[in-house]
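Visitor: give me the fold of what follows.
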Amino acid sequence: MMKVASVKVVSVDFYRELFPRPYMFFAELLLWKKKWSSGFHILLDGYDGFGGLGVGALQYLRDEYPSKSTLVFPTLPSTFPDSTAQQDSCRVLNLMFCLQNVSEHCSLFAPLCLGSKGWRQPGPPRTFPHLLYDASLAYHSSAILATALDTITLRYRCRESPASGLAELCDELSRHGRRAAAASLGLPFAMKPDAFLLDTLETWQGPLWQSLSPNCLLEEDRIWMQSVVLRGITPNRMRNPKKEEEYTLKSNQAYTCTSIKDMLSLFLSCCSYATLSHVTAANSACRVTAPFPQIFSDYVSIDGSISDTKRFENTSVYSVPAIAGLHTSSSVGTMLESLHFQSNRLQFKKFHHFGSAGLEEDEYIECLNQLLQLRECYYEEFDV
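Guide: I've put the predicted structure just below:
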């Protein structure tokens, strides 16, 4: 039987013993040489004992580098085969302790899971129109989440990005105490082989992306603030030069856009009421050659465009355009509320191994209250 370890936040002293001083000196020297570095982004398991280890590391970084921003992505598997009710309950408690402690020590965090529910059981997997993936395979689910991470973080990883890119991202999305965000991904960004971005956006139906955070339905919610990254669309595909006269006659505002970033910003401002959007555009597409799994439908061309005919047999997709983002909205509060509900209904005294790990019922109650306080930041009365 699989044993679910309990979360216990590891002390900062543990990390001073774990990492010898020469290694910490090297880390400090690296940060000194890269003074433009505005912080850290951290990927950690949120559902087992490694969550407590990750929170301890996060606390250590905050103590050592208090001026640096920290963006955290707690991850959850998309399936738990052969899991018992007891293990499901332990997982809920682990998630509650982990996310609440992460919220105390980070600048911003966004849970990642391909399951639509995520807590006791991941629930039905998220659907992508042009992907044929098996949610039970970590090989598939991890590739999708990695693509989202690689795209989202382009905002502060590009050479032309400002030195404060990560800090600005965290500051913008965590206003009013909203340290939790939802992640999203559109893979591939669906464009016809010879289409232009303007024509594609004008005829687009449905959401641009799919939520990657549990219990968050971004397509049904008004988003307050968001950071969106579109990659793989080059400037020459912004609009059709043969339709310049048509655009002029229609007084199309999109004709005044001089970049992919401006055009997507205009589109989001028209589609999302009172949403503050930061858009990043990168020319480079996402490389999906081996070892990336071939999970694309037969109608995805080798360059990631969506064709009306099937791809030739024995040919693989080598690159795809993608869109991804981080968002704050009331559905993030729904996510936190659902975790609070699942945690609050459990009788903590029945989980003896949490007590043996050093956790007391008072800590459990305090974590529940603090999680509820974080959830209250996402009511409409606190809208930006």
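
Visitor: CA atoms for contacts and neighbours, from now on please.
Guide: Noted.

Visitor: can you map out the strands along the stretch 101-250 of the chain?
Guide: Per DSSP state E, counting those that start in this stretch, the stretch 101-250 of the chain carries strands over the ranges 108-109, 182-186, 210-211, 223-231.

Visitor: right, and the ones you listed - which one's nearest residue 250?
Guide: Smallest distance to residue 250 across those (C-alpha to C-alpha): 26.5 Å, for strand 223-231.

Visitor: which other helices and strands contact that closest one?
Guide: Packing contacts for strand 223-231, counted by 3 or more C-alpha pairs under 8 Å, 6 or more residues apart in numbering; DSSP states H and E, involve helix 138-152, helix 165-173, strand 276-282, strand 322-329.

Visitor: tell me the most buried of those?
Guide: Stretch with highest mean neighbour count among the helices and strands packed on strand 223-231: strand 322-329 (a mean of 26; mean count of other C-alpha atoms under 10 Å).

Visitor: now do that one against strand 276-282, angle only.
Guide: 160 degrees (axes from the mean of the first three to the mean of the last three C-alpha atoms, to 10 degrees).

Visitor: may I see the buried residues of the following helix or strand past strand 322-329?
Guide: The first helix or strand that comes after strand 322-329 along the chain, using DSSP states H and E, is helix 330-344. Residues of helix 330-344 classed as buried: 330-340, 343-344 (neighbour count, 16 or more other C-alpha atoms under 10 Å).

Visitor: for comparison, sequence B:
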Amino acid sequence: MLQDSYGGRGILTWGLAPVSHPDSTPMRELYHQLNCTLGTVSMASNSSFFCPLTLRGGLGRRPSAPSAFPYLNYDPSLWYHSSSVLALALDALTLPYRLHRDSVPMWQMADSLAVSGRKVVAAYGAVPLPMMQGSSLPDALTACTEALPWKPLSACPEPDNGRLYGQWATLKGYEGQRLTRSEFSY
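Guide: Okay, here's the model as predicted:
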């Protein structure tokens, strides 16, 4: 119905899945997996893009461990903890087209992320980004020698080969920090 009423507009869909279900049995887990699969196919076919958000580590039968954020104290099995992290992520993900000034049209965001007919996209986040007061963003990213600080927030993370089809980044709460280095070192 949305496609009929708003043809040519971007329809962005964000699906949410809990980390665990209370009183779960193997049969209920199978039903949850089937519902997630059918929902993903339906949402992807009726949207410009679909981003399934969860901290579960995947929607398969044996998902990996839930996303762990080293600077955040939360229990991913508690729905109010995981939903607050996903709400923060959803706020940051939708910010580019919700700004009052210098906003990006929703269709432009959808077109840049859903390239070559791709419908299902992944989201990553660093909650919080490890950036010290007075430092710059390049310095904070350079300090991450072992691995980048963002963790998957989607049920379908990108392959580990490092290829990206499209990317958007949102930084919030960095009024006093510099996003570029003030001096160059060669």
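
Visitor: one step back: can you put the helices and strands packed on strand 223-231 of structure 1 in CSV and add distance to residue 33 of structure 1?
Guide: CSV is the format used below for those (distance: least, C-alpha to C-alpha, whole Å):
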stretch, distance to residue 33 of structure 1
helix 138-152, 24
helix 165-173, 18
strand 276-282, 26
strand 322-329, 29
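
Visitor: how close does the residue nearest the centre of structure 2 get to residue 25 of structure 2?
Guide: In structure 2, the residue lying closest to the centroid (C-alpha atoms, centre = their mean) is residue 123, at 2.4 Å. The gap separating residue 123 of structure 2 from residue 25 of structure 2 is 29 Å, by C-alpha to C-alpha, to the nearest Å.

Visitor: next one: residue 181 of structure 2
Guide: The value you get for residue 181 of structure 2 to residue 25 of structure 2, if C-alpha to C-alpha is used, is 53 Å.

Visitor: also residue 83 of structure 2?
Guide: Taken as C-alpha to C-alpha, the span from residue 83 of structure 2 to residue 25 of structure 2 is 23 Å.

Visitor: could you do residue 97 of structure 2 as well?
Guide: Taking C-alpha to C-alpha, one finds residue 97 of structure 2 at 41 Å from residue 25 of structure 2.

Visitor: ok, these two, which is more surrounded?
Guide: Shown here are residue 97 of structure 2 and residue 25; by other C-alpha atoms under 10 Å, residue 97 has more neighbours (16 against 10).

Visitor: under the alignment, what does that one map to in structure 1?
Guide: Mapped onto structure 1 by TM-score structural alignment, residue 97 of structure 2 lines up with residue 156.

Visitor: mind listing what its match touches?
Guide: 162-166 (C-alpha atoms under 8 Å, 6 or more residues apart in numbering).

Visitor: how does it look with 6 Å?
Guide: 165-166 (C-alpha atoms under 6 Å, 6 or more residues apart in numbering).

Visitor: that one and residue 41 of structure 1: what is the separation?
Guide: Taken as C-alpha to C-alpha, the span from residue 156 of structure 1 to residue 41 of structure 1 is 11 Å.

Visitor: please apply the same query to residue 144 of structure 1.
Guide: For residue 144 of structure 1 relative to residue 41 of structure 1 (C-alpha to C-alpha), the value is 18 Å.

Visitor: residue 362 of structure 1: neighbouring residues, count only.
Guide: 9.

Visitor: make sure it is indeed in a helix.
Guide: Yes: assignment of residue 362 of structure 1 by DSSP: H, G, I helix; E, B strand; the rest coil places it within a helix.

Visitor: how about JSON lines for the strands of the stretch 101-250 of structure 1, with distance to residue 198 of structure 1 added?
Guide: Listed next are those as JSON lines, based on distance: least, C-alpha to C-alpha, whole Å:
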{"stretch": "strand 108-109", "distance to residue 198 of structure 1": "33"}
{"stretch": "strand 182-186", "distance to residue 198 of structure 1": "17"}
{"stretch": "strand 210-211", "distance to residue 198 of structure 1": "21"}
{"stretch": "strand 223-231", "distance to residue 198 of structure 1": "14"}
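
Visitor: nearest to residue 52 of structure 1, of those strands?
Guide: strand 108-109 (15.3 Å).

Visitor: what range in structure 2 does the closest one sit on?
Guide: With TM-score structural alignment as the criterion, strand 108-109 of structure 1 aligns to 49-50.

Visitor: check stretch 65-76 of structure 1 too.
Guide: The aligned range for stretch 65-76 of structure 1 is 6-17, by TM-score structural alignment.

Visitor: cool, and stretch 180-200 of structure 1?
Guide: By TM-score structural alignment, stretch 180-200 of structure 1 lines up with residues 120-140 in structure 2.

Visitor: what's in contact with that stretch?
Guide: Contacts for stretch 120-140 of structure 2 (C-alpha under 6 Å, 6+ apart): 49-51, 149-154, 157, 177-181.

Visitor: ok, so of the residues you listed, who is nearest residue 38 of structure 2?
Guide: For the contacts of stretch 120-140 of structure 2, the nearest to residue 38 of structure 2 is residue 50 (13.0 Å; C-alpha to C-alpha).

Visitor: check contacts around the closest one.
Guide: 13-14, 44, 119-120.

Visitor: okay, these in TSV with distance to residue 74 of structure 2 and neighbour count next?
Guide: TSV is the format used below for these (distance: C-alpha to C-alpha, whole Å; neighbours: other C-alpha atoms under 10 Å):
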residue	distance to residue 74 of structure 2	neighbour count
13	26	17
14	22	15
44	30	19
119	31	20
120	27	21
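
Visitor: could I get the contacting residues of residue 219 of structure 1?
Guide: residue 207.

Visitor: and it, how far from residue 190 of structure 1?
Guide: 17 Å.
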